[in-house]
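Asks: whatever this is, show me its structure:
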Amino acid sequence: MSTDFLLPQFDPVKPLGRLLIQLEREGLLQDVNRICTEGNVLIEEVFSRSRRAHIARARHRLWLWLHVEKGWSYPAIGDRFDRDHTTIMSGVRAAAQDLGVPAPTGRTRRAA
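Replies: Have a look, this model is predicted:
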């Protein structure tokens, strides 16, 4: 799946545009796009401040994926989403419960 169609619409001067360009450089944009597609939300919505339930669920699943699969710390995720690390912890627990998987406990090792 190509993500080329996503980037031209984002202004690299604005925070969201810079974040998406950074995610593409890290090779994560395709996975972020997949999670957004599975949640039936736009990539802009998952990075927004919206509290609508379907958007929040997709955002929480993205946080869970970043924490468990990529080894990102809660503060690192919080920095990217402009949220406090405790908000990220709560969202990760909610996503784990929603998916019926055990919630992560303790620290994860940062991916090399």
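
Asks: going forward, measure contacts between C-alpha atoms and count neighbours the same way
Replies: OK.

Asks: buried ones in stretch 21-39, by neighbour count?
Replies: Buried residues in stretch 21-39, counted by 16 or more other C-alpha atoms under 10 Å: 21, 24, 28-33, 35-36, 39.

Asks: take the residues you listed and lay them out in a markdown table including distance to L62.
Replies: Output for the buried residues of stretch 21-39, formatted as a markdown table (distance: C-alpha to C-alpha, whole Å):
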| residue | distance to L62 |
| --- | --- |
| I21 | 17 |
| E24 | 15 |
| L28 | 11 |
| L29 | 11 |
| Q30 | 12 |
| D31 | 9 |
| V32 | 7 |
| N33 | 10 |
| I35 | 6 |
| C36 | 8 |
| G39 | 10 |
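
Asks: do I have it right that R80 meets L19?
Replies: Yes - using C-alpha atoms under 8 Å, R80 is in contact with L19, at 7.5 Å.

Asks: sequence B follows; please return its structure for comparison with A:
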Amino acid sequence: MGFLGKKRLPNMPEINIIKKENDRMQTELRHLSGEDITTLNYKELMILEEALENGISSLKAKQMEFVPMMREHNEMLEDENRGLQFKLRQMHLDPMDDHNMLENGDVYDQ
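Replies: Sure, this is the predicted structure:
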């Protein structure tokens, strides 16, 4: 028994339409990957070229957004590193300072 108590038989025309659409999409994906393009005519090749160029442009735009974000992240990490190095130097200057105590009360070993 199906979910609603009735078994639904597959609709053959519907299945055929879905299979054809799946085949078309797989062919298009192969074309975008550079496979099986020898069967394409000039117009189809031009459409494919335009789609690929649009994809490249989109990727380059995303890449250009990514670079400043990574620079900012890198600067933040460098600032944090400088702060940690400063704290470490302070700990070495005054080994008996309370800052050398770990959270559980143990003394930081140098």
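
Asks: quick one: TM-score?
Replies: After superposition, the two chains reach a TM-score (TM-score structural alignment, normalised by the length of structure 2) of 0.21; 32 aligned residues with a C-alpha RMSD of 3.6 Å.

Asks: could you single out the nearest of the buried residues of stretch 21-39 of structure 1 to A53 of structure 1?
Replies: G39 (10.7 Å; C-alpha to C-alpha).

Asks: which elements pack onto the helix or strand containing G17 of structure 1?
Replies: In this assignment (DSSP states H and E), G17 of structure 1 forms part of helix 15-25. The contact analysis (3 or more C-alpha pairs under 8 Å, 6 or more residues apart in numbering; DSSP states H and E) places helix 15-25 of structure 1 against helix 29-38.

Asks: how about a cut-off of 10 Å?
Replies: Helices and strands touching helix 15-25 of structure 1, by 3 or more C-alpha pairs under 10 Å, 6 or more residues apart in numbering; DSSP states H and E, are helix 29-38, helix 43-46, helix 74-81.

Asks: buried set for the last one?
Replies: In other words, helix 74-81 of structure 1. Within helix 74-81 of structure 1, the residues that count as buried by 16+ other C-alpha under 10 Å are 74-78, 81.

Asks: any chance of CSV for the helices and strands packed on helix 15-25 of structure 1, columns distance to A95 of structure 1?
Replies: Formatted as CSV, the helices and strands packed on helix 15-25 of structure 1 follow (distance: least, C-alpha to C-alpha, whole Å):
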stretch, distance to A95 of structure 1
helix 29-38, 12
helix 43-46, 14
helix 74-81, 14
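
Asks: out of the ones you listed, which comes closest to W63 of structure 1?
Replies: helix 74-81 (7.0 Å).

Asks: now for the helix or strand that the closest one is followed by, which elements pack on it?
Replies: Using DSSP H and E, the helix or strand that follows helix 74-81 of structure 1 in sequence is helix 85-99. Judged by 3+ C-alpha pairs under 10 Å, 6+ apart, helix 85-99 of structure 1 is in contact with helix 53-68, helix 74-81.
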